[in-house]
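A.B. asks: Below are the sequence and a predicted model; questions follow.
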Amino acid sequence: MFTLQVQAFLYIMARITSFIVVVPGFSHKSVPGTVKVFLSLILSFLVYTRSSEIQVYEELLLFMLAVVREVIIGLTMGFAAKLIFSAVEMAGQFIDFQVGYSMGAVYDPASGATSSYYGRLFYWMSIMVFFMLNLHHTMLLSLMDSFQVALPGQVGFSGISLEGILFLFSLSFKIAFSIAAPMLVVLLVTDIVMGLINRSVPQINVFMLGMPLKSLLGMVLFLFLASSIMNHAGKTLFMMSEYVTKAVEMFR
């Protein structure tokens, strides 16, 4: 009986640990591994105490398949939440490309990838809004509620749909464009005007004039639109629990 209880606890911990490993805010390299482990243990214990009957197996193969399923569910939920933050960062990268800052992208040791200036700025703005609005509480509640939607200890992936995965990815691009659109439109108009000037007065070095002008214009636009960008990011992050739930429902 004790072995079966441990098995049920491992199902829960596998999902929670895999979720925390990838979800923004908790998966960052600045968060000590000890904190992640203790958080996983505490949340797993809380879920275990409120869980009803959990399917357990005596066969090792079925047990391993059930653990793999829980890991995949946790990773899917974590990546669904991460897509929202990535969408906000992508909006900044669109602006960087339009301004010309993408040429100066640098390696970010925290994420293990190259990042641009506005991309990193937008990402940390979204993290700040995330904790300011206590959305980390909502996200953890969604994680705990997922055990009522997709019961732990099951074997099989019959509920996974390609449509749900494509929805999450298309949603991230939609969010990115909606956040970056105001600045992109102004910068695009600036490019058109600079092109017309180049055709009208070929003696002017538009490239040398355009780079500092677009950099200055980008900073001014950001200062004017920072509050609206944060409001938009906050509204998007508020819907994160809904997106995480959609990801869990694929395993129902």
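C.D. replies: Received the coordinates, thanks.
A.B. asks: from here on, contacts and neighbour counts on C-alpha atoms
C.D. replies: Fine.
A.B. asks: which residues of this protein fall in helices?
C.D. replies: 2-22, 33-50, 60-99, 117-132, 135-149, 162-200, 206-238, 240-249 (DSSP state H).
A.B. asks: Figure out how far the fifth one is from the centre of its chain.
C.D. replies: Mean-position distance between helix 135-149 and its chain equals 15 Å (Cα atoms, centre = their mean, to the nearest Å).
A.B. asks: So for that helix, what gets flagged as buried?
C.D. replies: 135-136, 139-140, 142-144, 146-147 (16 or more other Cα atoms under 10 Å).
A.B. asks: same check, this time on the second one
C.D. replies: Of all the residues in helix 33-50, those buried under the rule 16+ other Cα under 10 Å are 36, 39-41, 43-44, 47-48.
A.B. asks: with those in mind, which one is nearest to residue 122?
C.D. replies: Ranked by distance to residue 122 (Cα to Cα), the buried residues of helix 33-50 are led by residue 36 at 24.9 Å.
A.B. asks: putting a second one here so we can go through both:
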Amino acid sequence: MFTVTYAQLNAWLTAFLWPFVRIAALVATAPAFGHTSVPTRVKIGLAAFATLIVAPTLGAMPQATVFSAAGVWIMVNQFLIGAALGLTMQLVFTAVEMAGSLIGLQMGLGFATFFDPSSNSSAEVIARFLNTIALLAFLAFDGHLQVVNALIASFESVPIGAGVIGATGLRTLVQWGGAIFSAGLLLALPVVIALLVATLSLGILNRAAPQIGVFQVGFPVTLLVGLLLVQLMLPNMIPFFSHLFDMGVDAMERVAGSMR
């Protein structure tokens, strides 16, 4: 007769549940994995499948029951670590959307918005366009596999335990947010400067020849210039996105390493 003791059941639960919480938190927050178009059952199944592969490779678990105070605190820590790692890569796409919003605002398309299911809010057309290009490039460069690899490596840098997450890790995440938003501004800077020059030129033309009617031709001109510049930037955007993804993976490793 097959019997299972409470100690064995607790060991099996801790070996599966604690890694599962960290992996599920990353799946829910990371780009591509956490998109709203991916069903919740698929996310849970993917996290469970990854846990079954990763759990046997982990070392000894802390001596605590799953539903004790220490066990719940460990679970909370694992959730925060996984969410922080997923947010680290998600900031890359947020910076790309910010660059698209700045470009669309300068083009006069700030009013052209539609519902974004990934954030449950309205998003500008150019921002959604750049985000889609970035997401396709992310999948083409195997960024999702690099994220999974960084997650698995985090179990070595931050073993499962009841220790409090260090403030250095959160500070590293905040610094990464500032750095990646600077990269987003650099992405939008060429188009923004060119549109600013076009707007200044239209202002000078309006002063020189008011009969032309700059207010009637201003919007089509800025829109045309902006679309042409975005088209010219597309070949150079893909290598830039690849660089951002590499920076994001490195940032995930730094954030995980500083959370010890």
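C.D. replies: Now that the structure is in, tell me what you want to look at. The model shown is predicted, which means the values in this text are computed figures rather than measured ones.
A.B. asks: Can you calculate the TM-score here?
C.D. replies: The TM-score (TM-score structural alignment, normalised by the length of structure 1) is 0.94; 252 aligned residues with a Cα RMSD of 1.6 Å.
A.B. asks: related to what we said a few turns ago, please identify which of the buried residues of helix 135-149 of structure 1 is nearest to residue 110 of structure 1.
C.D. replies: residue 136 (20.0 Å).
A.B. asks: Dump the buried residues of helix 135-149 of structure 1 into JSON lines; add distance to residue 185 of structure 1 as well.
C.D. replies: Listed next are the buried residues of helix 135-149 of structure 1 as JSON lines, based on distance: Cα to Cα, whole Å:
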{"residue": "135", "distance to residue 185 of structure 1": "31"}
{"residue": "136", "distance to residue 185 of structure 1": "33"}
{"residue": "139", "distance to residue 185 of structure 1": "34"}
{"residue": "140", "distance to residue 185 of structure 1": "37"}
{"residue": "142", "distance to residue 185 of structure 1": "36"}
{"residue": "143", "distance to residue 185 of structure 1": "38"}
{"residue": "144", "distance to residue 185 of structure 1": "42"}
{"residue": "146", "distance to residue 185 of structure 1": "40"}
{"residue": "147", "distance to residue 185 of structure 1": "44"}
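A.B. asks: which non-adjacent residue is nearest the counterpart of residue 259 of structure 2 in structure 1?
C.D. replies: Residue correspondence, TM-score structural alignment: residue 259 of structure 2 in this structure matches residue 251 in structure 1. Nearest in space to residue 251 of structure 1, with sequence neighbours left out and distances taken as Cα to Cα, 6 or more residues apart in numbering, is residue 159 at 4.8 Å.
A.B. asks: repeat for residue 162 of structure 2
C.D. replies: residue 74 (4.8 Å).
A.B. asks: That neighbour: what's it in contact with?
C.D. replies: For residue 74 of structure 2, the contact set (Cα atoms under 8 Å, 6 or more residues apart in numbering) comprises 18, 160-163.
A.B. asks: Out of those residues, who's the most crowded?
C.D. replies: Within the contacts of residue 74 of structure 2, most neighbours by other Cα atoms under 10 Å means residue 18, with 24 neighbours.
A.B. asks: how far out from the middle of the chain is stretch 202-219 of structure 2?
C.D. replies: 42 Å.
A.B. asks: Counting neighbours, which bits of it end up buried?
C.D. replies: For stretch 202-219 of structure 2, a neighbour-count test (16+ other Cα under 10 Å) marks 202-203, 206, 214, 218 as buried.
A.B. asks: Using JSON lines, lay out the residues you listed together with distance to residue 60 of structure 2.
C.D. replies: Below are the buried residues of stretch 202-219 of structure 2 laid out as JSON lines (distance: Cα to Cα, whole Å):
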{"residue": "202", "distance to residue 60 of structure 2": "69"}
{"residue": "203", "distance to residue 60 of structure 2": "70"}
{"residue": "206", "distance to residue 60 of structure 2": "74"}
{"residue": "214", "distance to residue 60 of structure 2": "72"}
{"residue": "218", "distance to residue 60 of structure 2": "67"}
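A.B. asks: Alignment lookup: residue 155 of structure 2 to structure 1.
C.D. replies: In structure 1, residue 155 of structure 2 lands on residue 147 (TM-score structural alignment).
A.B. asks: typed the wrong thing, it's residue 196 of structure 2
C.D. replies: By TM-score structural alignment, residue 196 of structure 2 lines up with residue 188.
A.B. asks: Since that was my last question, I'll sign off now.
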